[in-house]
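1. Output the structure for:
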Amino acid sequence: MKQVNKKRYLKLALLYAVLSSAVLSSEAQAIAIRDIPNLTSVTFWERTGGSSPTPYTFGINSSQLTNQLNNPLGIGNNDFSGVVGREFYDVYYSNADGTFNLDGEFLTISRIFDATSPAGGGLNLAEIGLNFTGEPSEFGNFVASFTALGDNAFPSTVENAIDGNLLTHTTMGNTVGQIDRLHLTLGFQSSSESPPAESVPEPVSLFGLIAVFGFSAMLRRR
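-> Just a heads-up that it's a prediction; the model follows:
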């Protein structure tokens, strides 16, 4: 009976160690966008008419990226505009759900647009590019969240923001009669897979080690 208990406790200890290691590995992959090595600026490629998108580039510590603007967006309160006098954008570091976070692993672009169908929908994003010193730019590789509203929204175009093609773009609709803004939040390989800035283990890892050592001591006593 004692031998059976030893095997059981050993399996539990090993399982806990593996699970704790997996959690730590997942957490260690995250890094704030602005802490990515050699990153210098971010470019938002927005399409308003014409045959190609317009680039809007901001330094990693610029006021545009490090602040979320209060409502309402408008003339004198925007990071850049699309349709003159009608479409105003706000861009910033964020969490996956689009809420502002200075040390977020994601980038969010939000906007208001006051034109309904038959006018085309707004928030026409081609790509978001991370610009590095001496390295190629990196486009977003997944959509973390988005908001599409109104009668001229086409949610199926969301994937255009991560297809690597500057000649395709999203169409997220309008905000007429709405409280919420339209928004897109993108994730990047560099921020989701880079090593963490700090190597101090989380409390769960310490607890995991204590648990493993505790099980080992118990086995030795049996």
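
2. only C-alpha atoms for contact and neighbour calcs from this point on.
-> OK.

3. Buried residues, whichever helix in the chain runs longest. List them.
-> Using DSSP state H to define each element, the chain has its longest helix at helix 2-28. Burial within helix 2-28, assessed by neighbour count using 16 or more other CA atoms under 10 Å, is assigned to K6, Y9, L10, A13, Y16, A17, S20, E27, A28.

4. Now show me the structure for the sequence below, then we'll compare the two:
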Amino acid sequence: MKKTRFILGSIIAISGSAQALPVYQIPNLASITFYETSGGVNSFTFAVNSTALTTQLPGTLGLSNNDFGGVSTEFYDVYYSNSDGTFNLNGEYLSIEGSYGRESPAGGGLNLAEIALNFSSNPTQYGNIVASFVALGNNAIPSSVGNAIDGNIQTATTMGNTVGQSQKLRVTLGFLPSSGPVPEPSTLLLLSIGAVEITGVRVNLNNWG
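-> As a prediction, the model looks like this:
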């Protein structure tokens, strides 16, 4: 029996008093690298002011409309955004959207390992907050979204496929304390033991038992 489920939820609310900072205005930020795993770990690096990051691609992603590709039928768009994945040049988050044209038994697409902020004078910082995500189709593994913030480029998300869907797959990450409000000490403790903030989650799993 074919089933469709939507899940909206919030696990941890981050609060703080510091002024939010757009990602592209983070001091000494030189470039941003997206680690994607299609047959191995692939890295795609963009300058802070690159067209890829400062625009969101319209319409359907494909061979002539993408920022980079994975396997065949898998295409990606990356951009600055709000926490819910809406494009915002002054956003405090980074989003990656994807389309993938294979259903189960093939594995799911949008396989994001990490997003890295590369600095001219500081160590690289990986994303540490899952702000929101969209998982679709019968080969999605929503619980894998935490792999995008575990600091390990050998693990990755599996967000599913876009066959027959009007939406795109998506993962949106934050980078505390470099961008966005600085959390209270109690929240920092939660982050240090591996808790994940997930807000505005949407999951649509077809043929999901």
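
5. ok so, going back, residues in the second structure aligned with the helix or strand following the longest helix of the first structure?
-> Downstream of helix 2-28 of the first structure, the first helix or strand assigned by DSSP states H and E is strand 39-46. With TM-score structural alignment applied, strand 39-46 of the first structure matches the range 29-36 in the second structure.

6. so how much does the matching stretch differ from the first structure once superposed?
-> With mean CA distance after the TM-score superposition for the first structure, stretch 29-36 of the second structure departs from the first structure by a mean of 0.3 Å once superposed.

7. What about the closest residue to L39 of the first structure other than its chain neighbours, how many residues nearby?
-> Distances taken as CA to CA, 6 or more residues apart in numbering place F132 nearest to L39 of the first structure, at 4.4 Å, with adjacent residues excluded. For F132 of the first structure, the neighbour count with other CA atoms under 10 Å is 16.

8. residues in contact with F132 of the first structure?
-> If a contact means CA atoms under 8 Å, 6 or more residues apart in numbering, then F132 of the first structure has N38, L39, T40, S41 as its contacts.

9. Please point out which of the residues you listed the second structure shares.
-> Here is what carries over to the second structure from those, by both residues aligned by TM-score structural alignment, their matches' CA atoms under 8 Å: N38, L39, T40, S41.

10. Same list (these) but as TSV, adding distance to G74 of the first structure and neighbour count.
-> Output for those, formatted as TSV (distance: CA to CA, whole Å; neighbours: other CA atoms under 10 Å):
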residue	distance to G74 of the first structure	neighbour count
N38	33	12
L39	30	19
T40	28	15
S41	24	19
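
11. Now do the helices in the first structure.
-> Going by DSSP H, the first structure shows helices at 2-28, 189-193, 203-221.

12. ok so, going back, now do the match of strand 39-46 of the first structure: everything it contacts.
-> 41-48, 70, 110-120, 153, 156.

13. switch the cut-off to 7 Å
-> 41-48, 111-120, 153 (CA atoms under 7 Å, 6 or more residues apart in numbering).

14. Among the residues you listed, name the buried ones.
-> F46, V48, N111, L112, A113, E114, I115, A116, L117, N118, F119, I153.

15. Most widely separated two among the residues you listed?
-> Using CA to CA, the pair of those lying farthest apart is N111 and F119, separated by 24.3 Å.

16. can you tell me which of the contacts of stretch 29-36 of the second structure are in strands?
-> Those of the contacts of stretch 29-36 of the second structure mapping onto strands are 41-47, 112-119, per DSSP state E.
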